[in-house]
Every structure is written in C-alpha cells, then in structure tokens.
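3D model of this:
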Amino acid sequence: MSLHRKKWSQKEKEEVLLFTEEHGITRASREFNVSTATIYGWKKRYEELGVEGLSKGAKTAVELELAQLKRENNELKKLVAEKELAIRVKDSLLKKSSLRNSKK
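Below you'll find the predicted structure:
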C-alpha cells in the first residue's frame, strides 16, 4: 500500500462521478481505486456547488459556517481565559491587602 495519497484533479473527479452515475459507486470505487466515502463526498460537493465544488479547497456552506464557528469559539475561549486570569490576580491582591490590614 502506498504511503502517499493520490491527488485528484477536478477533471478526474468529474470522470469518476460520471462513471459512478453509469455503473454505481462500488464499481467506480474499484475501478478508480478510491473509497466510496470519498466519492460520496465529491458527489455531495458537486450537488451543492456544481463543478466548482470539485476544485481543491472548495467548501460547502456548512463547512464555511463550521470554520467561522470554530474561530469564534477560539476567540471566546481566549476572552474567558483572560477574564479568569484577571479575577485570580484581583483575588490574590485582595488576600494580600487583607493580610496586611489584619496584621496592623
């Protein structure tokens, strides 16, 4: 088994999808040595985005939304971490000042 994955061009993907329409997913998978999951993914992108969906880097609306949500989630995590740090610093300073006041 090869350690490197084959990189499929847009034309090759179109060819596989055309073959799939005529002969079915299983036969196309065997004929072109590509997994059925990959073919289903190409088919889904083709149905959603047309021929452009088969080009490298094409993303569906769901994938774009997921990427946006991941970015927002990371930003929120950073904000929460900064707020938590600020609270801990304030608590620490309050403890120190209350210890000083109680010693007097």
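
only C-alpha atoms for contact and neighbour calcs from this point on.
OK.

what about the helices in the protein?
Using DSSP state H, the helices found in the chain span residues 10-23, 25-32, 36-49, 61-103.

which ones are touching the spatially most central residue of the chain?
What sits nearest the mean C-alpha location of the chain, by C-alpha atoms, centre = their mean, is A67, with 5.9 Å. By C-alpha atoms under 8 Å, 6 or more residues apart in numbering, the contact set of A67 is empty.

look up how far L76 lies from it.
The gap separating A67 from L76 is 14 Å, by C-alpha to C-alpha, to the nearest Å.

what do you get for T38?
Taking C-alpha to C-alpha, one finds T38 at 34 Å from L76.

also L18?
In terms of C-alpha to C-alpha, L18 sits 45 Å off from L76.

equivalent analysis for L93, please.
L93 is 26 Å from L76, by C-alpha to C-alpha.

how about R88?
For R88, the distance to L76 equals 18 Å [C-alpha to C-alpha].

please name the nearest non-neighbouring residue to T20.
Excluding its sequence neighbours, the residue lying closest to T20 (C-alpha to C-alpha, 6 or more residues apart in numbering) is A28, at 5.4 Å.

please generate a structure for the following sequence too, so the two can be compared:
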Amino acid sequence: VDTASFADLKALVAETISRIEAQTDTKESFAEAKTSLELPSMPTLSMTGQDYIDEWLTPNFYFHLVTAYDILRAKGLAIGKADYLSHLRPLLAAAMAS
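Take a look at the predicted model:
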C-alpha cells in the first residue's frame, strides 16, 4: 500500500471503513469460526476468531498504542497519564462533587 501522503492515508482509512461496513458475518459467527495466523518463519497458528481477538489483536493493539505514546513522550510532547485516562474525567468530577 502506497501511503506517501496524508491524503493516501485518509483514502486507506475510508476504504477500510467501507470494507468493515460491508461485512455480513455476525460477531457470534466470527467468534466461533476457525482462523489461521501465518507469520514469516513461524508455524501457522489455528485459533477461533475470539481467541484471535483476545490473544493476538488486543495485545498487539496495546503494544502499538504504548509504543506510540512512548515515542511522543521521547520527542517532547507534554502527554501523561491524565491524557491517557481522560475518559475518566467525568467520573472523577462526579466523585469529587459528592
């Protein structure tokens, strides 16, 4: 995939969203379906869709999220734990008011 520009990246995101929206499989059928994960120089892994999400996708998502956070911090961005947990601000405000 050629993503030489921001416009290319936006087009790729739009295409990905369209492909996701076009899916007709239900969550339940994916969770039970068998899938294979093929990695270079590694044996092929066979797992259910739910295991794929729980054991492969979720840990990889958080790995890349934390890595991006670390890079931003190393480059001098003033970002911290409060930014990472900003979704809790309404709960904290409510707890402090009571």
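
once they're superposed, what TM-score comes out?
The TM-score (TM-score structural alignment, normalised by the length of structure 2) is 0.33; 48 aligned residues with a C-alpha RMSD of 4.1 Å.

burial of T36 of structure 1, as a residue count?
Applying other C-alpha atoms under 10 Å, we find 15 residues neighbouring T36 of structure 1.

so it sits against S29, correct?
Yes - with contact defined as C-alpha atoms under 8 Å, T36 of structure 1 counts as touching S29 (5.7 Å).

helix, strand, or coil at E15 of structure 2?
Put simply, E15 of structure 2 is helix when judged by DSSP: H, G, I helix; E, B strand; the rest coil.

burial measure for it, as a count.
Other residues near E15 of structure 2 number 12, with proximity taken as other C-alpha under 10 Å.

report the contact partners of it.
Applying C-alpha under 8 Å, 6+ apart, no residues contact E15 of structure 2.

how near is it to E21 of structure 2?
E15 of structure 2 is 10 Å from E21 of structure 2, by C-alpha to C-alpha.

same question for T48 of structure 2.
22 Å.

more neighbours: the two, which one.
Taking other C-alpha under 10 Å, T48 of structure 2 and E21 do not tie; T48 has more neighbours (16 against 9).

touching, that one and A31? I think so.
Yes - look at T48 of structure 2 against A31 with C-alpha under 8 Å: they come within range, at 6.2 Å.
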